[in-house]
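> after the sequence you'll find the predicted model.
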Amino acid sequence: MNELLKLLSRYEIESNTKDLIPVLTHNSFSEKNNSRYVFLGQFAYRGIVATWVFENIAGTGTQLQHYLGNLLSQKRLESYYEKWKISKVRIASTAQIDQQKHIFVYAVLGYIVENASEEQLQEFVFNQFIASADHLLPSVYKHKNEWDKLVFLCKQEFNQKPKLITTISDDKTNKIEVFLNDEVIGLASSISFKYAKKKAITAALKHITIEIEKKLTKSPVYIENEKIRKENLEVEKLQVKQVRQEKHLLRNKTHQEKMAVRRQLIEKEAQELDRKRKEVKQKLKEKASKKGVNTIYREYTAEEIAAMSVSKRRNLQDKGIISKGIN
């Protein structure tokens, strides 16, 4: 229900939940149902779309008939059932609607016909059904004909057909002017008629698209969509920022864990070095404690050193017990 309310508010069509309940109620399980809305959607809305196609799309009657049939085909209507999220509305616990999705879409269209203004209807028809159906256009439609594009845009937006006027000066220069409501919207001059015409039409197209853009930016629908787009961008930015922050925190945590392991290793190595240093110191103490009268680590007098053999003296000097300078 919320999605339908949002859809209608986008085009400023007045609506409320109470009014929409019959629209989503099938006649197979309630007397207050959507059958009258379905009728209005099948015939009145179809007529509105047919009028729009007649006024804006090139092609024979048969081609337009096929185009209209494709625009409002059952398969395409069923896609709107999903697009407008009608499937999320609990219509009835016993409802079997797999083969009747298009019926509910017709009911919604009938409700729109009943409650929308002419301008709102035209905007809804174009945005929801025409703009997304270029692939369904009749084969005679000229996608790359600039003049046809200009005529289409002028008729659609200003309800007027542009006029192209050519004047040739004395020096045989072709001056091409494109008029819309007595206003020049495109102008070009050249010796070549073909070049001047193409350039003038291109200038007119540029002028018209700028005017359409100005008109569009003031539209409540555009303003609302732009607001939604900016809000979505802000949400995306916040999500990206959050992902970056999470990655940053994860990197910091990983680095901290790595440094903690490294500090433990350094501390362990330091403890091992300290243990070895103390062990060496202890051995030296033990070695010093062994010095005495009955050991070679005692102190020798000058007479004892002079009396000992050369090999013994040299042995004691190598062990650091007596100084090497003593002979």
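All right, it came through fine. Numbers count the residues shown, from 1 in each chain.

> from here on, contacts and neighbour counts on C-alpha atoms
OK.

> can you tell me what sits against stretch 263-282?
Counting contacts by C-alpha atoms under 8 Å, 6 or more residues apart in numbering, no residue outside stretch 263-282 touches it.

> buried residues, that stretch. List them.
For stretch 263-282, a neighbour-count test (16 or more other C-alpha atoms under 10 Å) marks nothing as buried.

> just stretch 191-209 next, same as before
Buried residues in stretch 191-209 (16+ other C-alpha under 10 Å): F193, A196, K197, K199, A200, I201, T202, A203, A204, L205, I208.

> columns secondary structure and distance to D182 on top of those, output as JSON lines?
As requested, the buried residues of stretch 191-209 are exported to JSON lines (DSSP: H, G, I helix; E, B strand; the rest coil; distance: C-alpha to C-alpha, whole Å):
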{"residue": "F193", "secondary structure": "helix", "distance to D182": "22"}
{"residue": "A196", "secondary structure": "helix", "distance to D182": "20"}
{"residue": "K197", "secondary structure": "helix", "distance to D182": "18"}
{"residue": "K199", "secondary structure": "helix", "distance to D182": "19"}
{"residue": "A200", "secondary structure": "helix", "distance to D182": "16"}
{"residue": "I201", "secondary structure": "helix", "distance to D182": "16"}
{"residue": "T202", "secondary structure": "helix", "distance to D182": "18"}
{"residue": "A203", "secondary structure": "helix", "distance to D182": "16"}
{"residue": "A204", "secondary structure": "helix", "distance to D182": "13"}
{"residue": "L205", "secondary structure": "helix", "distance to D182": "16"}
{"residue": "I208", "secondary structure": "helix", "distance to D182": "14"}
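
> of all those residues, which two lie farthest apart?
F193 and I208 (22.3 Å; C-alpha to C-alpha).

> let's bring in a second one:
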Amino acid sequence: MIGIENLLNRYKIPYDKNNIIKVFTHNSFSDTNNNSRYVFYGQFAIKGKIADWIFNNIAGTGTQLQHFIGNVTSQKRLETYFDKWKISKVRIAENSKLENQKHIFVYAVLGYIFENATKNQIEKFIFNELIKTADHLLPQNYKHKNRWDQFIFLSKLHLLCKPKLTSTVDENKINHVTIFVNNEAYATHNSISYKYAKKKCVNDAIKKLLIFIEDKLNKDATHIANQENKKQEKELAIIQAKAEKQAKHLERTEKHQDKMTERRRIAKIEAELQDKKRKQAKQAVKEKTSKKGKDTIYRTYTSEEIAAMSASKRRNLQDKGIIPKGI
């Protein structure tokens, strides 16, 4: 059940662990506390939810869309979600084969989601989990080879009809190209060149349709909410980036301060050692000087006294540093 909890958390769908256990309890395991109601809801609601989404977002004939729903909700495809969503620890009678009941548990999960999720959460779930993963099954009735084909696709999707293009030539050999939507002129252009007139007419029609789509989106509550959410997410991302940058700056500052503190500590210790050595040397000189006197060997000797000394005495005094060497 860990996989399902992650799935629900991904779309921020609230859940209760006791109900999750019920979702994964087959009616063969328990006659009363089982997932049969969730299975019923998921089995019959999924097609309606998908139909609502693809009707508003995908072009194609009714037959093509019906085939798409059939492919997406087929038992074989539903069984793949059992493994994809990592459904485990199901409760089913031993005499029932789980391999044949995987789609039942998937229906139960869908029923639970449809019961507890909001409209926006359901739309995101359907798109990401059911539609996006089955894009290869979408109706392939359009080709984006040129601008006219693009306009046909957009017109079917947003104006719910296929546009028509007509062309007439007047007595001055001027081509009049007009695009009709719902039997009304949608865009027109005139030129001596048919190719140029068609190109400009199609471009004008696409521009007009894009303005219509933009106005429609700007009035759509879901789109407005999504834009506001994106704006808030962007602002939050900027705030987080600034906070991270500030945190890194503070971290660098603290490291630098610690480094400088350590340097000052080491420098202080070295200075104290140098001062100690200096004081010791000064004290040694002081002690050496204080020992000098008339009745001690630590006195000043004249050159005559040094010359009269024996070699051993002179060497002894030189070793003690009382008289200079080399005399």
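Ah, there it is. Predicted model only: the values in this text are computed from it and were never measured.

> out of the buried residues of stretch 191-209 of the first structure, which comes closest to G41 of the first structure?
I208 (33.6 Å).

> what residue in the second structure is paired with the closest one?
Alignment note (TM-score structural alignment): I208 of the first structure maps to L209 of the second structure.

> quick one: contacts for its match?
Applying C-alpha under 8 Å, 6+ apart, the residues contacting L209 of the second structure are L154, S155.

> so how far is K219 of the second structure from it?
Relative to K219 of the second structure, L209 of the second structure is positioned 15 Å away (C-alpha to C-alpha, to the nearest Å).

> kindly report the same for K200 of the second structure.
29 Å.

> same check on K294 of the second structure?
115 Å.

> and I54 of the second structure, by the same measure?
20 Å.

> repeat for A225 of the second structure
11 Å.

> swap in H176 of the second structure?
For H176 of the second structure, the distance to K219 of the second structure - C-alpha to C-alpha - is 35 Å.

> more neighbours, these two?
H176 (20 against 11; other C-alpha atoms under 10 Å).

> and the more buried one, helix, strand or coil?
When classified by DSSP: H, G, I helix; E, B strand; the rest coil, H176 of the second structure comes out as strand.

> and what of the one 10 residues further on?
The three-state label given to Y186 of the second structure by three-state DSSP is strand.

> same check, this time on the one 10 residues further on
The three-state label for Y196 of the second structure, taken from three-state DSSP, comes out as helix.

> so Q140 of the second structure lies in a strand, does it not?
No. Assigned with three-state DSSP, Q140 of the second structure falls outside any strand and is coil.

> could you count how many residues lie near it?
Look at Q140 of the second structure: counted by other C-alpha under 10 Å, it has 10 neighbours.

> helix or strand: which one has T296 of the second structure?
Using DSSP states H and E, T296 of the second structure sits within no helix or strand.

> gap between it and L317 of the second structure?
12 Å.

> ok, those two, which is more surrounded?
Using other C-alpha under 10 Å as the criterion, T296 of the second structure and L317 rank with L317 on top: 16 against 9.

> excluding its backbone neighbours, what's nearest that one?
I323 (5.9 Å; C-alpha to C-alpha, 6 or more residues apart in numbering).

> same check, this time on T222 of the second structure
N120 (7.9 Å).

> in what helix or strand does that neighbour lie?
Take DSSP H and E as the rule and N120 of the second structure turns out to sit in helix 119-125.

> and that helix, what's buried?
Q121, I122, E123, F125.

> would you list these in TSV and tack on distance to K17 of the second structure?
What follows is these, written out as TSV (distance: C-alpha to C-alpha, whole Å):
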residue	distance to K17 of the second structure
Q121	20
I122	20
E123	24
F125	20
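
> ok, the spatially most central residue of the second structure to I113 of the second structure distance?
When C-alpha atoms, centre = their mean is applied to the second structure, the residue found nearest the centroid is A237 (10.7 Å). Here the criterion is C-alpha to C-alpha. By it, A237 of the second structure lies 30 Å from I113 of the second structure.

> try H158 of the second structure
Distance from H158 of the second structure to I113 of the second structure, by C-alpha to C-alpha: 29 Å.

> those two: who's more crowded?
Shown here are H158 of the second structure and I113; by other C-alpha under 10 Å, I113 has more neighbours (21 against 17).

> residue contacts, the more buried one?
So I113 of the second structure contacts I13, I122 (C-alpha under 8 Å, 6+ apart).

> report the separation between it and A59 of the second structure.
For I113 of the second structure relative to A59 of the second structure (C-alpha to C-alpha), the value is 27 Å.

> could you do D319 of the second structure as well?
111 Å.

> who's more crowded, the two?
The neighbour comparison of D319 of the second structure against A59 (other C-alpha under 10 Å) goes to A59, with 24 against 12.

> thank you kindly, that will do.
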